[in-house]
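*Asks:* Have a look at this prediction, sequence included:
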Amino acid sequence: MVRMFKRSNGILYVEYMIGTKTVQKSTRLKDTKANRRLIEKEVIPTLERKIILGEVAGTKAKEFKYYAKIFLKDKEHIKTYNQLVSIVNVLNDRFGDIRINAINRAMIKEFVRDRLEINTPKTVNNYLTPLRGVFDNAIDAEAIKHNPCDKIKLPKHTKKSVEPFSSQQVDIILSKTFGWLQTFLAISFYTGMRTGEVLALMHSDIDLKNRVIRVRRSINKGKITTPKTDSSIRDVPIFDGLIKYLPKPSNSLWLFSKEDGKPYAAFSGSKQKEWRDLLKDCKIDYRKVYATRHTFIVSMLKNSDLSILEVAQLVGHTSTQMIIQNYGKFIKGEHLKINRKIKLFTDNSTDSMSQSAL
């Protein structure tokens, strides 16, 4: 009547029938010999007696939005919570009022196909991951036995290459704008700071005496947070070309602030339109404003004496891997600029090692 089994999470479960419905419940015990004996000798006999007496009822599945609410409650601590709320709202629009046990793989696949009409596979996966998490909560509550999102395959995502701006394009862009946007773009181009890091700058972060900008915070979806990683908390140098674009100190705490004195929540809305119109006016193909960061990194790799590790530290990367992977193709052929007059086989240490090896 009652059987015991183990799931992939290493926890022991019991399965039994209530009428025509199969019910699975977690014992919350790990799969050990001692726990198996305990379940066989105490849990199963007790459960079988309750089933016979009619004291056990099956778990009634609730609507999708109920489990989605639980999923969000468990994620309140993460930095991307607001973004996750937006995604779950989309999921609720599609599945919210449907009972969780009535949603099958065919419905999930249809949702995925619809999203792929407007989003890349990478973005669709951002919907599929929390969707899978909602169904996992339903499994934990024993409302369903299997996750309908399992083994849903997405097309391979080919990441679109972000083209950096040329030095001539940077000059044109900065010459054709003014005010806050000119300051924002100049800092972005000359420091490689992330968009959220630039928006979160305070006047006190700009140290002209020591010629550095202190990166101590970021803004993500209107929320002021620490930068992306520990290595992102850094000081970046103020190059000569940037000085003329830096504003004078003002009464405002923030370098870029709204009329109410608060910082801008994101580079979006009217700001995004102003950026798009600027590129159109400059007759430059549209790129996301994040391309300013790519432009800085490529320029540093090509024109400075810094090593790849030093460039990575300058822009707040945790390692050189991201630099090599994302920007190596833009400096292809730089090795051919090497001085041809270098004498390779005249080093004394090399000669001595060669002689000793004979």
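*Replies:* Sure thing, it's come through.

*Asks:* okay, CA-based contacts and neighbour counts for the rest of this
*Replies:* OK.

*Asks:* what's the spacing between residue 134 and residue 188?
*Replies:* Computed with CA to CA, to the nearest Å, the distance linking residue 134 and residue 188 is 39 Å.

*Asks:* Residue 175 too?
*Replies:* The gap separating residue 175 from residue 188 is 15 Å, by CA to CA.

*Asks:* Neighbour count: the two, which is higher?
*Replies:* Per other CA atoms under 10 Å, whichever of residue 175 and residue 188 has more neighbours is residue 188, with 24 against 11.

*Asks:* what residues are up against that one?
*Replies:* The contact partners of residue 188, by CA atoms under 8 Å, 6 or more residues apart in numbering, come to 194, 195, 198, 292, 293, 296.

*Asks:* Identify the farthest-apart pair in those.
*Replies:* For the contacts of residue 188, the maximum inter-member distance is 14.0 Å, found between 198 and 296 (CA to CA).

*Asks:* hey, where'd the helices end up in the stretch 151-300 of the chain?
*Replies:* 167-175, 179-191, 195-199, 240-243, 270-281, 291-303 (DSSP state H, counting those that start in this stretch).

*Asks:* after the strand ranked longest in the chain comes which helix or strand?
*Replies:* With DSSP state E setting the assignment, residue counts place strand 21-30 as the longest strand in the chain. Along the chain past strand 21-30, the next helix or strand (assigned with DSSP states H and E) turns out to be helix 33-38.

*Asks:* In addition, the following structure is provided for comparison:
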Amino acid sequence: MGAVNAKNGTLYVDFQYRGVRCKEYTKLPDTPANRNRLKKLVDRIEAEILLGCFDYAAYFPNSKKCKKFQLIDERERQRKAYFDAADSPKFAEFANIWLAEMKVEWSKSHYMDVEGVLNKYLLPTFGNKKISAINKGQILQFRSILAKVPGRSKGFLSPSRINHIMTPLRVILNEAADRYDFTSPWKNIKALKVGRTEVDPFNLDEVELFLSAVEPEFHCYYTTRFFTGMRTGEIDALMWKDVDLDSKTITVSQSYVRGEMKALKTDGSYRVIHLTERVIQSLRAHKGNNTSKGKDLVFKNSKGAILNYAVVSRSVWYPTLETCNHKRRNPYQTRHTFATLLLASGESPEWIANQLGHTTTTMLFRVYSHYVPNLTRRDGSAFANFLNNGGQL
């Protein structure tokens, strides 16, 4: 709301234009008549701003702000002239160009992931829109619609999944804005808050019951998963050359993701896992039965090919959970189980982090400590025992 104010006995007008507070001083003395005159001027200015026909230079030709607003007007005129042209790029056109350019930088699995997001979510919504015409309101409306899309299980898409979908949209819009010199609509749009990693580990009794109920041909597979903490892609890519039964180690050096054998994501993921005697005995027995095709693979299907994790989950993992009357959990909980069992047994957090492929212990304490009640005490008893034992642990 514009106003008329006074400073040192003379009047000035105060109003908002294009988000900028504008103060323009006059030489008029502060009298009721002059205030009334300037109030009418402010009302007229605000009416023209509302109608979109306000010309700053026409009212204040000597103002320093004239040049600033003229530059903004010219830039918007040029942008409008370009993007209102018949050959103005549409979102789908630019997105396909961008995807082709990025293909050389990405892994096959990441490319497929982004391509899937484009085809399923972004192109149906924004494909026919001009890239410069997409505004912040449309982006936020799209995100609110995603929040109502059914997820894989009961409920709707998670905040993490929605953020995953929104990321390519943000990158594409910002890249187009940079190339075609328009203002990106992605301003002050924050990612949705994501809750803690879903951790629901098995206790040891649950592990034992599961292993006693699982099909014999998958006993070693799940024994190895539960007691090494290997990720699905890592264990599916495991070769016998990386298993040293004499040294009791597994070297994790690759992963199988979406039909592609690939290097691990981070340097920390390359690691040597130390095996318990139980895993060693299970692997020895499994190796002795390894007479079918695909002998280089530790775990494989009946045709000697790499396991399809979706098939194994559907036909082995979840049915075994039902047989044991266990709560429904995803297979990744085998990794969480390994971490919590190690922590509960009192192993060094640094060593555990190394076994899991983490470079620090931060994630261990942030994610897992809640599930190990005796990991840390908060009643001073640990310190008291330390003192009573003469400083001996």
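*Replies:* Perfect, thanks for sending it. Being a predicted model, the structure only gives us computed values, none of them experimental.

*Asks:* Could I get the TM-score for this pair?
*Replies:* Overlay of the two chains. TM-score (TM-score structural alignment, normalised by the length of structure 1): 0.74; 301 aligned residues with a CA RMSD of 3.0 Å.

*Asks:* Select from the contacts of residue 188 of structure 1 the one having the most neighbours.
*Replies:* Looking at these with neighbours defined as other CA under 10 Å, the largest count falls to residue 292 at 25 neighbours.

*Asks:* Show me what that one aligns to in structure 2.
*Replies:* Structural alignment (TM-score structural alignment) places residue 292 of structure 1 against residue 334 in structure 2.

*Asks:* contacting residues around that match?
*Replies:* 201, 202, 225, 226, 229.

*Asks:* which position in structure 1 aligns with the first one?
*Replies:* So that's residue 201 of structure 2. When the structures are aligned by TM-score structural alignment, the residue of structure 1 matched to residue 201 of structure 2 is residue 164.

*Asks:* Verify the contact between that match and residue 291 for me.
*Replies:* Yes: using CA atoms under 8 Å, residue 164 of structure 1 is in contact with residue 291, at 5.8 Å.

*Asks:* In contact with the spatially most central residue of structure 1, which residues are there?
*Replies:* Closest residue to the average C-alpha location of structure 1: residue 80 at 8.1 Å, with CA atoms, centre = their mean. Contacts here follow CA under 8 Å, 6+ apart; on that basis residue 80 of structure 1 touches nothing.

*Asks:* Contacts for the top helix by length along structure 2, please.
*Replies:* Scanning structure 2 for the helix with the most residues, using DSSP state H, yields helix 159-180. The contact list for helix 159-180 of structure 2, computed with CA under 8 Å, 6+ apart, reads 94-95, 98, 114, 117-118, 121-122, 131-132, 143, 146-147, 183-186, 191-194.

*Asks:* Narrow those to those in helices?
*Replies:* Using DSSP H to define helices, the subset of the contacts of helix 159-180 of structure 2 located there is 94, 95, 98, 114, 117, 143, 146.

*Asks:* quick one, what contacts the alignment partner in structure 1 of residue 298 of structure 2?
*Replies:* Residue pairing (TM-score structural alignment): residue 298 of structure 2 is matched to residue 255 of structure 1. When contacts are counted by CA under 8 Å, 6+ apart, residue 255 of structure 1 touches 199, 200, 201, 202, 203.

*Asks:* and if you look at residue 260 of structure 2?
*Replies:* 108, 109.

*Asks:* Aligned counterpart of it in structure 1, please.
*Replies:* Checking with TM-score structural alignment, residue 260 of structure 2 has residue 223 as its match.

*Asks:* Distance-wise, check that match relative to residue 260 of structure 1.
*Replies:* From residue 223 of structure 1 over to residue 260 of structure 1 (counting by CA to CA), the distance is 16 Å.

*Asks:* One more: residue 146 of structure 1?
*Replies:* From residue 146 of structure 1 to residue 260 of structure 1 the distance is 51 Å (CA to CA).

*Asks:* Check residue 5 of structure 1 too.
*Replies:* Per CA to CA, residue 5 of structure 1 is found 60 Å from residue 260 of structure 1.

*Asks:* So between these two, which is more surrounded?
*Replies:* The residue with more neighbours, out of residue 5 of structure 1 and residue 260, is residue 5; 14 against 7, by other CA under 10 Å.

*Asks:* from memory that one sits against residue 25, does it?
*Replies:* No: the pair residue 5 of structure 1 and residue 25 does not pass the contact test of CA under 8 Å, sitting 10.2 Å apart.

*Asks:* who touches both of the two?
*Replies:* A shared contact of residue 5 of structure 1 and residue 25, defined by CA under 8 Å, 6+ apart, is any residue touching both; here these are 13, 14, 15.

*Asks:* ok, back up a step: of all the contacts of residue 334 of structure 2, which comes closest to residue 325 of structure 2?
*Replies:* residue 202 (12.7 Å).

*Asks:* what do we get in structure 2 for residue 120 of structure 1?
*Replies:* With TM-score structural alignment as the criterion, the equivalent of residue 120 of structure 1 in structure 2 is residue 158.
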